[in-house]
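>>> requesting a structural model of the entry that follows:
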Amino acid sequence: MNVFASLVERLADLLQPLFATTATAAAIVLFTMLVRLAIHPLSRASARGQKARTRIAPELAALRKKHAKNPERLKKAVLELHAREKVSPFAGILPSLLQAPAFLLMYHLFSGDRMAGHTLFAAPLGDHWADALSHGGVLGPAGRVYLVLFALVAAVATFTYRRTKAQLAAQPLDLGQPTPGAGAIAKVMPLLSFATLISVAVVPLAAALYIVTSTAWTAAERAFLFRDQQGPEEAAAPVATRA
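This is a model prediction of the structure:
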């Protein structure tokens, strides 16, 4: 942990001539981007797994229909399909799980007392939104910093919500057999993107900067990795309207 804290401090020193008193905040943003860049290969692996599941989804649906009354035969046929196509039924999940330790490390790093004394404009990096509200209110100097962060998070969450909803419509949750509660999960999952607003409101500002940066990176990264996939609305649009 101290190694990463030292790296952030060195980045802040390098950025001092450009960002002055906000150098530490800029260093947090830059460091978060560097970490996300380092684990980008895991994201690419996850995307490949999800695309593989999308590719074989029609065949899975056909197998379910063909062997609807024979669960054992269906299970065997699905396993054979996965083996033939070299696709794991959980393709894409493991790489995502491997990213969790890096995210937790970053969160704890930017939630510590070492952020005390550093600011993002008028907002101390060690304070919370509640502190900003108690010192000037929503439109106070620190409150306005949070308003900008909330606006950024809301924009990214809306983008992610629409994209996730379109992807779930194109490929329902499916692991090769009917998934209990899949309909309810599909309705709730896109809304989880807005949970970031709550996180930004309750964590220290330094951690909030990490969350905002990481969330924006994720949205841009997924848009890039899945750029070859169209949502149902776009696929159904006339060719002339897409030109």
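>>> make it CA atoms for all contacts and neighbour counts henceforth
Fine.
>>> what residues of stretch 89-104 count as buried?
Buried residues in stretch 89-104, counted by 16 or more other CA atoms under 10 Å: Pro89, Ala91, Gly92, Pro95, Phe103.
>>> longest helix of the chain?
For the chain, the helix with the greatest residue count under DSSP state H is helix 141-170.
>>> just list what it packs against, helices and strands only.
Contacts defined by 3 or more CA pairs under 8 Å, 6 or more residues apart in numbering; DSSP states H and E place helix 141-170 against strand 123-124, helix 129-134, helix 182-188, helix 195-202, helix 205-225, helix 232-236.
>>> between helix 205-225 and it, find me the angle.
Angle of helix 141-170 versus helix 205-225, following axes from the mean of the first three to the mean of the last three CA atoms, to 10 degrees, is 30 degrees.
>>> for helix 141-170, what is the distance to the chain centroid?
Its chain's average C-alpha position is 11 Å from that of helix 141-170, according to CA atoms, centre = their mean, to the nearest Å.
>>> cool, stretch 111-131 as well?
The answer for stretch 111-131 is 24 Å, by CA atoms, centre = their mean.
>>> what does stretch 82-96 give?
The answer for stretch 82-96 is 20 Å, by CA atoms, centre = their mean.
>>> repeat for stretch 54-66
28 Å.
>>> show me the buried residues of stretch 89-104 that map onto helices.
Pro95, Phe103.
>>> out of the buried residues of stretch 89-104, flag the one nearest to Val3.
In terms of CA to CA, no member of these lies closer to Val3 than Phe103, at 15.7 Å.
>>> Proceed likewise with the subsequent sequence, for comparison:
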Amino acid sequence: MLAFAPLHGAVGAAGTALSWLVDLLEPLAGGTATAAAIVLLTIVVRLLLSPLTVAQVRGERRRAALAPQVRDLQRRYAADPAKLQTEVFALYRSAGANPVAGCLPVLLQAPFLLVMYRLFSTTEGGTGLLQERLGGVPLGHHLGDGLAGAAGPLFAALLAVLLLLAWWSSRRARRASTLTGTVAGTTTEGPGAAALARLLPLLPFTTVLVALVLPLAAVIYLVTTTAWSALEQAVLRRPQPEKTGALDRN
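Predicted structure coming up:
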């Protein structure tokens, strides 16, 4: 599944880059070179995708700033959905915001993240990645393969980090929703908004569930990319009560 030509070619290219990083790091990292290369390659890819994340956050801030006006329009045109839609789009257009533009950066990032996932969870890259070891544990080792030796402590440590990151991200999501009255940059009023507000803070914990069925190489990738996402949240979504509007217009 998903082994069509463009994806397979991209995974192969990523595998070549990973092999180059392993060779580069081996004199310094020794037996941990492959794991270190996974971390480094993940960071490089996330750095390349950072402009998309910045664009997404700016879009969210614009829409969040308009949320009070949107709520006012919702009250004013509650009995006329067609007029409400027209007025809301006119408001976004006049403010230079797009109610659906926030989805575009996420969609553009998805193919890159899929390639990374395939590289670290299958043998498509042609690097023999899953046969390499970290602390004596093969990078292709799953939790279901057993927890004997170093596997138990290693997986326990990685899952603990994922759980901590999920808790931190969930806490930030709840706090942002409470302080701004928005969920992911949209107003929290309207059909299904309450359910969405309860659901979104739980989503970070899905990374822990996913890690339970992934090989060690993919878990290392997941920990790295999740930590990077948490760092982006801390930096890009920090409160800017006075300067947000001015910065977003620049």
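>>> next, the TM-score between them, please.
The TM-score (TM-score structural alignment, normalised by the length of the first structure) is 0.87; 225 aligned residues with a CA RMSD of 1.8 Å.
>>> re earlier: now the angle from the longest helix of the first structure to helix 195-202?
Using the same axes, to 10 degrees: helix 141-170 of the first structure against helix 195-202 is 160 degrees.
>>> got the buried residues for helix 141-170 of the first structure?
By neighbour count on 16+ other CA under 10 Å, the buried set for helix 141-170 of the first structure is 141-146, 149-150, 152-154, 156-161, 163-168.
>>> counterpart of Ala110 of the second structure over in the first structure?
Aligning on TM-score structural alignment places Ala110 of the second structure opposite Ala100 in the first structure.
>>> now swap in Leu73 of the second structure and tell me
With the correspondence set by TM-score structural alignment, Leu73 of the second structure lines up against Leu63 in the first structure.
>>> how about the nearest residue to that match, chain neighbours excluded?
Leu74 (6.6 Å; CA to CA, 6 or more residues apart in numbering).
>>> sorry, back to before: so what's the match of Ala110 of the second structure up against?
With contact set as CA atoms under 8 Å, 6 or more residues apart in numbering, Ala100 of the first structure has no partners.
>>> so which strand or helix has it?
For Ala100 of the first structure, the element it lies in under DSSP states H and E is helix 93-110.
>>> where in the second structure does the helix or strand just after that helix fall?
Where DSSP H and E defines the elements, the next helix or strand beyond helix 93-110 of the first structure is strand 119-120. Under TM-score structural alignment, the match for strand 119-120 of the first structure in the second structure covers residues 133-134.
>>> average offset between that stretch and the first structure?
Superposing on the first structure and averaging over aligned pairs (mean CA distance after the TM-score superposition for the first structure), stretch 133-134 of the second structure comes out at 1.3 Å.
>>> cool, and stretch 155-175 of the second structure?
On superposition with the first structure, the mean distance recorded for stretch 155-175 of the second structure (mean CA distance after the TM-score superposition for the first structure) is 0.8 Å.
>>> find me the equivalent region of that stretch in the first structure.
Residue span in the first structure matched to stretch 155-175 of the second structure, by TM-score structural alignment: 146-166.
>>> so what touches the matching stretch?
The set of residues external to stretch 146-166 of the first structure that reach it, using CA under 8 Å, 6+ apart, is 129, 138, 186-187, 189-191, 193-194, 196-197, 200, 212, 215-216, 219, 231-233.
>>> which PyMOL command selects the buried ones in the residues you listed?
Buried members of the contacts of stretch 146-166 of the first structure can be picked out in PyMOL with the line below, counting by 16+ other CA under 10 Å:
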select buried, resi 129+138+186+190+191+193+194+196+197+200+212+215+216+219+231
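>>> the spatially most central residue of the first structure and Met33 of the first structure: what is the separation?
For the first structure, Thr218 is the residue whose C-alpha lies nearest the centre (CA atoms, centre = their mean; 4.3 Å). Thr218 of the first structure is 10 Å from Met33 of the first structure, where distance means CA to CA, to the nearest Å.
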